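# After the sequence you'll find the predicted model.
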Amino acid sequence: MRILVVEDDETLSDGIGKALRLENFAVDIAHNGEDGRHLGATEHYDAAVLDLGLPKVDGITVLQSWRTGGHDLPVLILTARDGWAEKVAGFKAGADDYLIKPFRVQELIMRLRALIRRSSGHASSRINCGPLMFDAQIGHFEFNGLPLRLTAFEWRVLSVLILHKETVVERRALMERVYEYDADVDSNSLEVIVGRLRRKIGQEMIQTIRGRGYLLTENNN
């Protein structure tokens, strides 16, 4: 899964990015509203963290631009503005959640996970697909009741697939949610990751849909 962080405080944004990467997320960071607006409109993200007091273009304008452009990524506003009027403006512009600075990074991560889960249509944090279980609130996988050890890239691929289980995830969309903006990506890297996952959970669970992408399924027929 991939997160966009739009925050002009470089120390804070770098700290958020580091914490998210430790939880296996891919992270892109923009330090002004102009760059953030462009990335959110042209790249595929599972969620965005958006400051309001940004240089060049303010956060409310960025959010309004995304929404009027039809971009429905979940957005968590992160700001020091704690007045009721600011919160109302944020939600009216299309925000999904609102967190006031100072904050605990772990709370930010938990809120993002909840936003991503709900936007994928899951009411419960525990998502099952046959012998595979994903606790979306803590980012933990189990297979046949035992913890599943995954690399960061494997976790990103499998988390996207299980959030959209029994649905074909287009190859391009999956690639865009696994790698960061400036990553140097080999053309067959996704296939390599999927191959490693199949060795861990079984060949039959991840099906290749030729010309389209991948399907995580518990139906082995």
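In hand now; what should we look at? Residues are numbered from 1 along each chain as shown.
# C-alpha only now, for contacts and for neighbours.
OK.
# ok, which stretches of this structure are helices?
Ranges of helices within the chain are 10-22, 33-42, 59-68, 84-93, 105-119, 152-163, 171-176, 189-201, based on DSSP state H.
# give the contact list for the nearest residue to residue 90 once chain neighbours are set aside.
Spatial nearest neighbour of residue 90, excluding adjacent residues (C-alpha to C-alpha, 6 or more residues apart in numbering): residue 60 at 6.4 Å. Counting by C-alpha atoms under 8 Å, 6 or more residues apart in numbering, residue 60 makes contact with 52, 89-90, 93.
# residues near residue 11, how many?
10 (other C-alpha atoms under 10 Å).
# now swap in residue 161 and tell me
So residue 161, with other C-alpha under 10 Å, has 20 neighbours.
# Quote the end-to-end distance of stretch 114-126.
11 Å (C-alpha to C-alpha, to the nearest Å).
# I meant stretch 160-171, not that one.
Stretch 160-171: ends 11 Å apart by C-alpha to C-alpha.
# Neighbour count and distance to residue 114 added to the contacts of residue 60, as CSV?
CSV is the format used below for the contacts of residue 60 (neighbours: other C-alpha atoms under 10 Å; distance: C-alpha to C-alpha, whole Å):
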residue, neighbour count, distance to residue 114
52, 23, 21
89, 12, 22
90, 23, 19
93, 19, 20
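# what's the closest of the helices of the chain to residue 142?
Within these, the stretch nearest residue 142 is helix 189-201; the backing value is 9.9 Å (C-alpha to C-alpha).
# what angle sits between the closest one and helix 152-163?
If you take axes from the mean of the first three to the mean of the last three C-alpha atoms, to 10 degrees, helix 189-201 sits at 80 degrees to helix 152-163.
# Tell me the buried residues in helix 189-201?
Under the neighbour-count criterion of 16 or more other C-alpha atoms under 10 Å, helix 189-201 has 190, 193-194, 196-197, 201 buried.
# Pull the most distant pair out of the residues you listed.
The largest separation in the buried residues of helix 189-201, counting by C-alpha to C-alpha, is between 190 and 201 at 16.5 Å.
# What count of nearby residues applies to residue 55?
Neighbour tally, residue 55, other C-alpha under 10 Å: 13.
# and it, what does it touch?
Contact partners of residue 55, counting by C-alpha under 8 Å, 6+ apart, are 8, 32-33.
# next, the one to line up against it:
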Amino acid sequence: MTTVLLVDDEPLLRVGFGMVLAAHPDLTVVGEAGNGAEAVELTRRLRPDVVVMDVRMPVLDGVEATRQIVGAGLPSRVVVLTTFDLDEYAFAALQAGASGFLLKNTEPAGLVAAIRTVASGDAVVAPRVTRRLLETFAGQLGAPDRQPDPRLARLTDREREVLGQVATGRSNAEIAVELTVSELTVKTHVGRVLTKLELRDRTQAAVFAHRERLVVPD
């Protein structure tokens, strides 16, 4: 059973999402919140597997709420909701530690699939959207003269190469073709990269790689 906390300042949206999830016996809504402050409090108390979080809310927005949830070391994973696929709030939420984002007009099946994917430990930002986000907001990713993150030294040359491929938004299958290795080998490398960099999923790895300027968007 995957437990879900729904966070949105529009009650009708919470009701709609709840009805969608109620149709699936492996998903259960354990709570609802109308702003980010309530979301942080309920996440600490209920420890849901997944928090579906609106980014634009009163009292405390979804970005700061995500930052507090992730910073507190809570096991819950956050998926943010946004109206546009190129939204600076969505990008900020990814930097804050969200495991991805969904558009508010996502089909019900897409919402269900995203929650299951995040609960299993993966991210829900499509490679195309990851690439567009990173390219659009590349200027927010850090100055060229900043000191490199010491965690980079933990990676082998091949792992750095795989990280660079992840940062471009490529899937494991696409990386396997590019590097002429098996998809299983790529999956193994990605897992090691996440472990060594202390990151939760490939979306955070992509943000990390761009912040460290391993890949510079056009």
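In hand now; what should we look at? Keep in mind that this is a model prediction, so the values were computed, not measured.
# Please report the TM-score between the two superposed chains.
Superposed pair, TM-score by TM-score structural alignment, normalised by the length of structure 2: 0.51. Supporting alignment: 119 aligned residues with a C-alpha RMSD of 1.5 Å.
# Between the helices of structure 1, which one is closest to residue 78 of structure 1.
Ranking the helices of structure 1 by proximity to residue 78 of structure 1 (C-alpha to C-alpha) places helix 105-119 first, at 8.9 Å.
# And the closest one, what does it pack against?
Here helix 105-119 of structure 1 touches helix 10-22, strand 47-50, going by 3 or more C-alpha pairs under 8 Å, 6 or more residues apart in numbering; DSSP states H and E.
# Please pull up the equivalent of the residue nearest to residue 90 of structure 1 in structure 2.
Aligned counterpart of residue 60 of structure 1 in structure 2: residue 63 (TM-score structural alignment).
# Could you report the distance from its match to residue 167 of structure 2?
The value you get for residue 63 of structure 2 to residue 167 of structure 2, if C-alpha to C-alpha is used, is 22 Å.
# list the contacts for the residue nearest the centre of structure 1?
Using C-alpha atoms, centre = their mean, the residue of structure 1 that lies closest to the mean C-alpha position is residue 46, 3.1 Å off. Shown in contact with residue 46 of structure 1 (C-alpha under 8 Å, 6+ apart): 1-3, 73-74, 116, 177.
# Of these, which are reproduced in structure 2?
Counting by both residues aligned by TM-score structural alignment, their matches' C-alpha atoms under 8 Å, these that remain in contact in structure 2 are 1-3, 73-74, 116.
# Show the buried residues in the residues you listed.
1-3, 73-74, 116.
# so which of the residues you listed comes closest to residue 216 of structure 1?
Using C-alpha to C-alpha, the shortest approach to residue 216 of structure 1 within those belongs to residue 1, at 15.8 Å.
# Next up, the contacts around that closest one.
Contacts of residue 1 of structure 1 by C-alpha under 8 Å, 6+ apart are 24-26, 45-46, 156-157, 159-160, 177-178.
# same thing with residue 31 of structure 1?
6-10, 54.
# and these as CSV, adding distance to residue 40 of structure 1 and neighbour count?
Listed next are the contacts of residue 31 of structure 1 as CSV, based on distance: C-alpha to C-alpha, whole Å; neighbours: other C-alpha atoms under 10 Å:
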residue, distance to residue 40 of structure 1, neighbour count
6, 9, 29
7, 13, 27
8, 16, 19
9, 19, 13
10, 19, 12
54, 15, 20
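# Among those residues, list the two that are farthest apart in space.
Farthest pair in the contacts of residue 31 of structure 1, by C-alpha to C-alpha: 10 and 54, 11.9 Å.
# what's the most distant pair in the contacts of residue 46 of structure 1?
Longest span within the contacts of residue 46 of structure 1, C-alpha to C-alpha: 74 and 177, 14.1 Å.
# In structure 1, which residues correspond to the longest helix along structure 2?
In structure 2, assigned by DSSP H, the helix with the most residues is helix 183-197. Per TM-score structural alignment, helix 183-197 of structure 2 has no counterpart in structure 1.
# Show me what that helix is packed against.
helix 157-167, helix 172-179, helix 202-211.
# Chain neighbours aside, what residue packs nearest to residue 141 of structure 1?
residue 134 (4.5 Å).
# Could you check how far that neighbour is from residue 31 of structure 1?
Distance from residue 134 of structure 1 to residue 31 of structure 1, by C-alpha to C-alpha: 33 Å.
# ditto for residue 85 of structure 1
25 Å.
# swap in residue 206 of structure 1?
Noted for residue 206 of structure 1: a distance of 38 Å to residue 31 of structure 1, by C-alpha to C-alpha.
# With residue 70 of structure 1 instead?
To residue 31 of structure 1, residue 70 of structure 1 is 23 Å away according to C-alpha to C-alpha.
# ok, now residue 86 of structure 1?
21 Å.
# do residue 199 of structure 1 as well
Where residue 31 of structure 1 is concerned, residue 199 of structure 1 sits at a distance of 40 Å (C-alpha to C-alpha).
# And for residue 157 of structure 1?
Counting by C-alpha to C-alpha, the gap from residue 157 of structure 1 to residue 31 of structure 1 is 27 Å.
# With residue 93 of structure 1 instead?
Here the criterion is C-alpha to C-alpha. By it, residue 93 of structure 1 lies 20 Å from residue 31 of structure 1.
# What's the match for residue 75 of structure 2 in structure 1?
Correspondence of residue 75 of structure 2 to structure 1, assessed by TM-score structural alignment: residue 72.
# Just give me the match in structure 2 for residue 51 of structure 1.
Checking TM-score structural alignment: residue 51 of structure 1 goes with residue 54.
# For the nearest residue to its match once chain neighbours are set aside, grab the count of nearby residues.
Closest residue to residue 54 of structure 2 apart from its sequence neighbours, by C-alpha to C-alpha, 6+ apart: residue 81 at 4.6 Å. Residue 81 of structure 2: 25 surrounding residues under other C-alpha under 10 Å.
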